[in-house]
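Enquirer: My questions concern the predicted model and sequence given below.
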Amino acid sequence: MEPSHSNTAQSRRSVDRKTIEKNRRMQMKSLYSELISLLPHHSSRETSALPDQLDEAANYIKKLQVNVEKKRERKRKLVATTTFEKLNSAGSSLASSSVDVSVPKRLPKIEIQEMGSILHIFLVTSLEHKFMFGEIIRVLTEELGAEITHAGYSIVDDAVFHTLHCKVEECDYGARSQIPERLEKFVNSVN
């Protein structure tokens, strides 16, 4: 009787290990699918081998890290420039009392990066031009049918740094290629 009890226990442990391994594989497959779905144009990657998909995901993450670093550096330079302009303006007003002491109006600046169907929009305005951010969102969503995936801002002194990420649904390339031009024209028309 001992040998059959031992075989049953081994058989149960073997089934338990198989079930655990099956659940682990299902969970990993689900996590892989979720990771791949976060990549731009993920539908075209479904036919690729899993190692290739993981390589593409790793490369995309590295590319995003480089972009984040570039944006941090750009923001640091813009803040430094803004601070320098303010100090320079204050210094020149002290040198001559006939000079207008008000800080000159900063022209709004916009930068647009396209990554597939995703647009990354970076807008720097003065506090008096912060309405532009809402207007850009309105144009993107109502007129162009874009889906906003991230929107935010930060204020440093009198400069407002806006960031906006949106997904532009598939439309003809001509209409989509006019989006950056249209937004830049809008920003440059405001003084």
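Expert: Yep, it's here.
Enquirer: For the rest of this, base every contact and every neighbour count on C-alpha atoms.
Expert: Will do.
Enquirer: residue nearest the centroid of the protein?
Expert: With distances taken as C-alpha atoms, centre = their mean, H165 lies nearest the centre of the chain, 5.3 Å away.
Enquirer: Report the secondary structure element holding it.
Expert: strand 159-167 (DSSP states H and E).
Enquirer: Go ahead and confirm the residue nearest to the centre of the chain touches I121.
Expert: Yes. H165 lies in contact with I121 (C-alpha atoms under 8 Å); the separation is 6.2 Å.
Enquirer: quick check: angle from the lengthiest helix in the chain to strand 159-167?
Expert: Of all segments of type helix in the chain, defined using DSSP state H, the longest is helix 50-95. Angle, helix 50-95 to strand 159-167, by axes from the mean of the first three to the mean of the last three C-alpha atoms, to 10 degrees: 160 degrees.
Enquirer: what packs against the next helix or strand after helix 50-95?
Expert: Scanning forward in sequence from helix 50-95 by DSSP H and E, the next helix or strand is strand 109-115. Contacts defined by 3 or more C-alpha pairs under 8 Å, 6 or more residues apart in numbering; DSSP states H and E place strand 109-115 against strand 118-126, helix 173-189.
Enquirer: here's the one I want to compare it with:
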Amino acid sequence: MPRGGSSSVSVAGRERKDVEKNRRIRMKNLFLHLESLIIPPNHSKKGVSINDLVDHATSYIKQKQEKVEGMKKMKEKLQLCNEGSHKNIIEVRDVGFALEVVSMTNSLSLNGSSLQLLGSIINIMKEEGAEVVSASFHNAGGVTHHTVHSQAYCSRVGIETDRICERLKELY
């Protein structure tokens, strides 16, 4: 004859198991969603452990935070440039085997066109072993903004960032 308490214990045990099972399913779905946000679609997702995924997400977030901080600084410099406090600003960011050059120039201080200046930036980068991936410029509020993205021709050699900085600053 079953005791009244054993039935309630087994129901409570099943409820705990169901709650735990649902929690694990939810966590698995959350990690799959995180993986879809962090890991590019062209990479093989097989064999990515949860620890690796969390490490990758952590470094991704830190990288994005650094980029936001850099953009905030660039915004401040752009505002100063608009106010006429600074005529020319150039920033070179080394991101591993890639290089980003951003310049802001008061349009009134340009000796020649923006396109010529952009061409000079590209030539310097090519001469120093950087392959230009993309380049653009635009004028806004009296400020010409140039952006050039490049990568090293040879990843083993890399790009001589300091030398490029020196040569680019000579342009200004």
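Expert: Sure thing, it's come through. Remember, predicted model here, so these are calculated numbers, not experimental data.
Enquirer: TM between them?
Expert: The TM-score (TM-score structural alignment, normalised by the length of the second structure) is 0.57; 134 aligned residues with a C-alpha RMSD of 3.8 Å.
Enquirer: quick revisit: the strand holding H165 of the first structure vs the second structure, mean deviation?
Expert: Following superposition, strand 159-167 of the first structure is found to deviate from the second structure by 1.9 Å on average (mean C-alpha distance after the TM-score superposition for the first structure).
Enquirer: what's the matching range in the second structure for that strand?
Expert: In the comparison with the second structure, strand 159-167 of the first structure aligns to the range 143-151 (TM-score structural alignment).
Enquirer: How far away from the center of its chain is that stretch?
Expert: Averaging C-alpha positions (C-alpha atoms, centre = their mean, to the nearest Å) puts stretch 143-151 of the second structure 16 Å from its chain's average.
Enquirer: just stretch 87-96 of the first structure next, same as before
Expert: 38 Å.
Enquirer: Then stretch 25-43 of the first structure?
Expert: How far stretch 25-43 of the first structure lies from its chain's middle: 19 Å, per C-alpha atoms, centre = their mean.
Enquirer: for stretch 128-137 of the first structure, same thing?
Expert: That offset, for stretch 128-137 of the first structure, works out to 19 Å (C-alpha atoms, centre = their mean).
Enquirer: And the contacts of that stretch?
Expert: Residues outside stretch 128-137 of the first structure that contact it (C-alpha atoms under 8 Å, 6 or more residues apart in numbering): P108, L123, I148, V160, H162, L183, V187.
Enquirer: Quick check: the farthest pair among those residues?
Expert: Farthest pair in these (C-alpha to C-alpha) is P108 and I148. Separation: 21.2 Å.
Enquirer: between these two, which one's more packed in?
Expert: P108 (20 against 16; other C-alpha atoms under 10 Å).
Enquirer: Q116 of the second structure: which element?
Expert: Per DSSP H and E: helix 114-127 holds Q116 of the second structure.
Enquirer: on contacts alone, who are the packing partners of whatever helix or strand comes next after that helix?
Expert: Sequence-wise, the next helix or strand downstream of helix 114-127 of the second structure (DSSP H and E) is strand 130-140. Applying 3+ C-alpha pairs under 8 Å, 6+ apart, one finds that strand 130-140 of the second structure contacts helix 114-127, strand 143-152.
Enquirer: quick one, the last one and helix 114-127 angle?
Expert: What that stands for is strand 143-152 of the second structure. Strand 143-152 of the second structure runs at 20 degrees relative to helix 114-127, counting by the same axes, to 10 degrees.
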